[in-house]
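A.B. asks: the following block contains a protein sequence and its predicted model.
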Amino acid sequence: MILTARIAEHDLIPFDLLRQKHFPQDRNFLRAHMTMFHRLPGEYVGRIVESLQFVAKETRAISARLAASVILYPAWHSQLKALS
């Protein structure tokens, strides 16, 4: 199970352009995205979803800025830093 963040459409545009330019076209079938957790244990999907729904209800949207960006084949990795 992979958890990604929801990103506003207007914020995705520059990342989509970078992805189209640098990511192998034969593997470029997703829009730009931010993976928060990779390989969450699928056998706990119920508990994970329940916890995330609770946190999402209690948490406002997070504003962030791009802190760093680098191409690490096969992906473009960006570091986001939350704004206070």
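C.D. replies: Ah, there it is.
A.B. asks: make it CA atoms for all contacts and neighbour counts henceforth
C.D. replies: Fine.
A.B. asks: ok, now which ones touch the residue most central in space within the chain?
C.D. replies: In the chain, the residue lying closest to the centroid (Cα atoms, centre = their mean) is residue 34, at 1.1 Å. Taking Cα atoms under 8 Å, 6 or more residues apart in numbering, we find residue 34 in contact with 4-6.
A.B. asks: I'd say residue 31 and residue 17 touch.
C.D. replies: No. Applying Cα atoms under 8 Å, one finds residue 31 not in contact with residue 17, separated by 9.6 Å.
A.B. asks: A further structure is provided below for comparison with the first:
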Amino acid sequence: MADAPLILTLGFDPESFAFLDGMRRRHFPAERNVVPAHLTLFHHLSGEKESDVAAVLSAVTRDVAPIPLVVSGLRFLGRGTAFEIAAPRLASLRRDFADRWRDQLTPQDAAAFRPHVTIQNKVPAGEARATFEALRAGFEPLEATGTGLLLWRYRGGPWEEAGAFPFGAA
């Protein structure tokens, strides 16, 4: 189905992904946790332009070196918690894509980019606050690496893989 919206996320090095996904499995309500830990760059690109999007991703990522990231802090979401990610090179790459796809961005995707990985969401506010405070008490920044971009189709349930575009794959 070509009209399924596309989601673009960042791929992580295996160790960082294991940590982030483990935290998500520990804190996210199991019945709602249908996708792995992820950092979303775009929430809704046109599925009708999937081949064009994939061609752009393939061309751009082959010339991009893996991107250093820092899990720099925690963000309280009201009903959940996220790890904030500091990554100037990722922000620049995302800005380039946003400029390229400006005419098809939703308001959410056109808004300021605040990179994060949600590890808990849609829980009662008290539980969310307790998780945030517990994690904040022992938080230490963590270095990670962005290894490429992952494209997904959204059809209402778990995401469906639509492509992987590793950095530096020239």
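C.D. replies: In hand now; what should we look at? Given the structure is predicted, the values throughout are model-derived calculations rather than measurements.
A.B. asks: which residues are common contacts for residue 31 and residue 17 of the first structure?
C.D. replies: By Cα under 8 Å, 6+ apart, no residue touches both residue 31 of the first structure and residue 17.
A.B. asks: what range in the first structure matches the longest strand belonging to the second structure?
C.D. replies: Looking across the second structure with DSSP state E, the single longest strand is strand 142-153. Applying TM-score structural alignment, one finds that strand 142-153 of the second structure aligns to no residue range of the first structure.
A.B. asks: next, the buried residues of that strand.
C.D. replies: Buried residues in strand 142-153 of the second structure, counted by 16 or more other Cα atoms under 10 Å: 144-153.
A.B. asks: tell me which residues are up against it.
C.D. replies: With contact meaning Cα under 8 Å, 6+ apart, strand 142-153 of the second structure is reached by 4-13, 16, 47, 54, 57, 61, 66-72, 159-167.
A.B. asks: of the residues you listed, buried ones?
C.D. replies: Buried residues within the contacts of strand 142-153 of the second structure, defined by neighbour count using 16+ other Cα under 10 Å: 4-12, 16, 47, 54, 57, 61, 66-67, 69-72, 159, 162-167.
A.B. asks: please flag which of those residues sit within helices.
C.D. replies: 16, 54, 57, 61 (DSSP state H).
A.B. asks: quick one: contacts for the second one?
C.D. replies: Remark: with contacts taken as Cα under 8 Å, 6+ apart, residue 54 of the second structure is in contact with 151, 163.
A.B. asks: need the counterpart of it in the first structure.
C.D. replies: Checking TM-score structural alignment: residue 54 of the second structure goes with residue 49.
A.B. asks: separation between its match and residue 62 of the first structure?
C.D. replies: Distance, residue 49 of the first structure to residue 62 of the first structure, by Cα to Cα, to the nearest Å: 19 Å.
A.B. asks: and whatever helix or strand residue 91 of the second structure lives in with strand 142-153, angle?
C.D. replies: Using DSSP states H and E, residue 91 of the second structure sits within helix 88-100. Here helix 88-100 of the second structure runs at an angle of 20 degrees relative to strand 142-153 (axes from the mean of the first three to the mean of the last three Cα atoms, to 10 degrees).
A.B. asks: by contact count, what packs against helix 88-100 of the second structure?
C.D. replies: If contacts are counted by 3 or more Cα pairs under 8 Å, 6 or more residues apart in numbering; DSSP states H and E, helix 88-100 of the second structure sits against strand 67-76.
A.B. asks: mean deviation, the strand it packs on versus the first structure?
C.D. replies: Strand 67-76 of the second structure, aligned to the first structure and superposed, deviates on average by 1.8 Å (mean Cα distance after the TM-score superposition for the first structure).
A.B. asks: alright, that wraps it up for me.
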